[in-house]
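Asker: Structure, please.
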Amino acid sequence: MTKALGRLFDIGSVVAPIADLAAGANTGHRVHLKNCGGVAFVVLKGVASAGTDDVVVDVKEHTAATSGTSRDLDVVTTAYIKNEASLDGDETWTKLTQTAASEVTLAGATYAAHQAILVIEVDATQLSDDCEWVSVDIADPGTGGTIPGAVIAIPYDLTVQRAPENLAQLNA
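Answerer: The predicted structure follows:
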């Protein structure tokens, strides 16, 4: 078994790397939290080619792997961000706080000219009793310019630990 992958965490795509978050709404893949303590969603955002459109990340909970009932998960009070004009490894985390909501907004006036890494954590106990899946969507930021980006999920505190090649798919 590896030192951490499969024992402490797994990793998977939520919004695959795309050339332009502003090309339309980006619906994230669902992550099953049945066999883990929670998930860290990692949003990677590039510099906007023009404009100052906001990037809005929306956390949702679901009753099924596909279809079912989906609703906003209004539990996000804290997120963490690293941002600079060009991420080069010397950034430190900045804590973002807000009233409990499902959305975290990266205001274009502040972040459009920056690359950013945003982390939003959701604990499995924060889901409604009828929900086991979570996802994040990124709303269409508008027409200000191209914004490259992606979202990955890192489920952590795995309750079923396996060699990486034997881990279940994240939506199972």
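
Asker: going forward, measure contacts and count neighbours with C-alpha atoms only.
Answerer: Fine.

Asker: the strands in the protein, which residues?
Answerer: Applying DSSP state E to the chain gives strands spanning 12-18, 31-32, 36-45, 55-62, 70-72, 76-84, 94-101, 103-106, 115-123, 133-138, 149-158.

Asker: For Leu5, find the nearest of those strands.
Answerer: strand 149-158 (9.5 Å; Cα to Cα).

Asker: quick check, distance from that closest one to the centre of its chain.
Answerer: Distance of strand 149-158 from its chain centroid, counting by Cα atoms, centre = their mean, to the nearest Å, is 7 Å.

Asker: Spatially nearest residue to Arg30 (excluding sequence neighbours)?
Answerer: Once flanking residues are discounted, Arg30 sits nearest to Ser135: 4.7 Å by Cα to Cα, 6 or more residues apart in numbering.

Asker: Please report how far the one you found lies from Ile147.
Answerer: Per Cα to Cα, to the nearest Å, Ser135 is found 20 Å from Ile147.

Asker: Proceed likewise with the subsequent sequence, for comparison:
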Amino acid sequence: MAMEALGRLVDVCVGAAPVDLSTAAVTGKRVALKGSGGLTIVVFKGAGTAGDDPTFTLKQHTANTGGTTSNLAVIDHYYLKSATTLAGTETWSKVTQTAAATIADPGGAGTSAESQQIIVIEVDAAQLSDGYTHVSLDCADVGTNAQLGAILYLRRDLLVERAPAALAASL
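Answerer: Sure, this is the predicted structure:
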């Protein structure tokens, strides 16, 4: 029997449950990078209205709650699938930018709101500043028109392999 990835290579955690990104800013849940080599952040969003382009901000924290929070300006590239209607036939595009904590209007051109998108951001645990242990991804309020979105965290390169039912909480 083949070994499964969950518990051996990855752990899946919620960053933000599916929500209308126009109702308010979305504060991503914090996830600990202890016990993992890094984090793959997956954003999945529906199409919205022109001008309601999302902005995502990567943050680092010294604790699960409270503590110190600061922007984590390490996003120098991300991967994107974008189409009016995602059909599963799209290929990944690598989007490069000057290292920053934010991605504004993923894919550029002021038209990301009108597309369904999958955005993938990679964060290595070694990129956190000294004393910081947790990461989160926030999404600013996109405007007044409905646009659904969700954020998943994939803790990767787990240092200790466990059966999925025995994985420690990701806080």
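
Asker: After superposing, what score do the chains get?
Answerer: Once superposed, chain against chain, the TM-score is 0.94 (TM-score structural alignment, normalised by the length of structure 2); 168 aligned residues with a Cα RMSD of 1.3 Å.

Asker: just to revisit the earlier point, which of the strands of structure 1 sits closest to Met1 of structure 1?
Answerer: Of all those, strand 149-158 comes closest under Cα to Cα, at 13.8 Å.

Asker: With structure 2 overlaid, report how far that closest one is off on average.
Answerer: On superposition with structure 2, the mean distance recorded for strand 149-158 of structure 1 (mean Cα distance after the TM-score superposition for structure 1) is 0.3 Å.

Asker: and that strand, what does it pack onto?
Answerer: Other helices and strands packing on strand 149-158 of structure 1, by 3 or more Cα pairs under 8 Å, 6 or more residues apart in numbering; DSSP states H and E, are strand 12-18, strand 36-45.

Asker: Can you check what angle separates that strand from strand 12-18?
Answerer: Inter-element angle recorded for strand 149-158 of structure 1 and strand 12-18: 170 degrees (by axes from the mean of the first three to the mean of the last three Cα atoms, to 10 degrees).

Asker: Need the contact partners of strand 149-158 of structure 1.
Answerer: The contact list for strand 149-158 of structure 1, computed with Cα atoms under 8 Å, 6 or more residues apart in numbering, reads 6-21, 28, 31, 33, 35-46.

Asker: PyMOL command to pick out the buried ones of those residues?
Answerer: Only the buried entries of the contacts of strand 149-158 of structure 1 go into this PyMOL selection, using 16 or more other Cα atoms under 10 Å:
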select buried, resi 6+7+8+9+10+11+12+13+14+15+20+21+28+31+33+35+36+37+38+39+40+41+42+43+44+45+46
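
Asker: Centroid-nearest residue for structure 2?
Answerer: Ile41 (3.2 Å; Cα atoms, centre = their mean).

Asker: List the residues that contact Tyr80 of structure 1.
Answerer: Trp93, Thr94, Lys95, Leu96, Leu118, Val119, Ile120.
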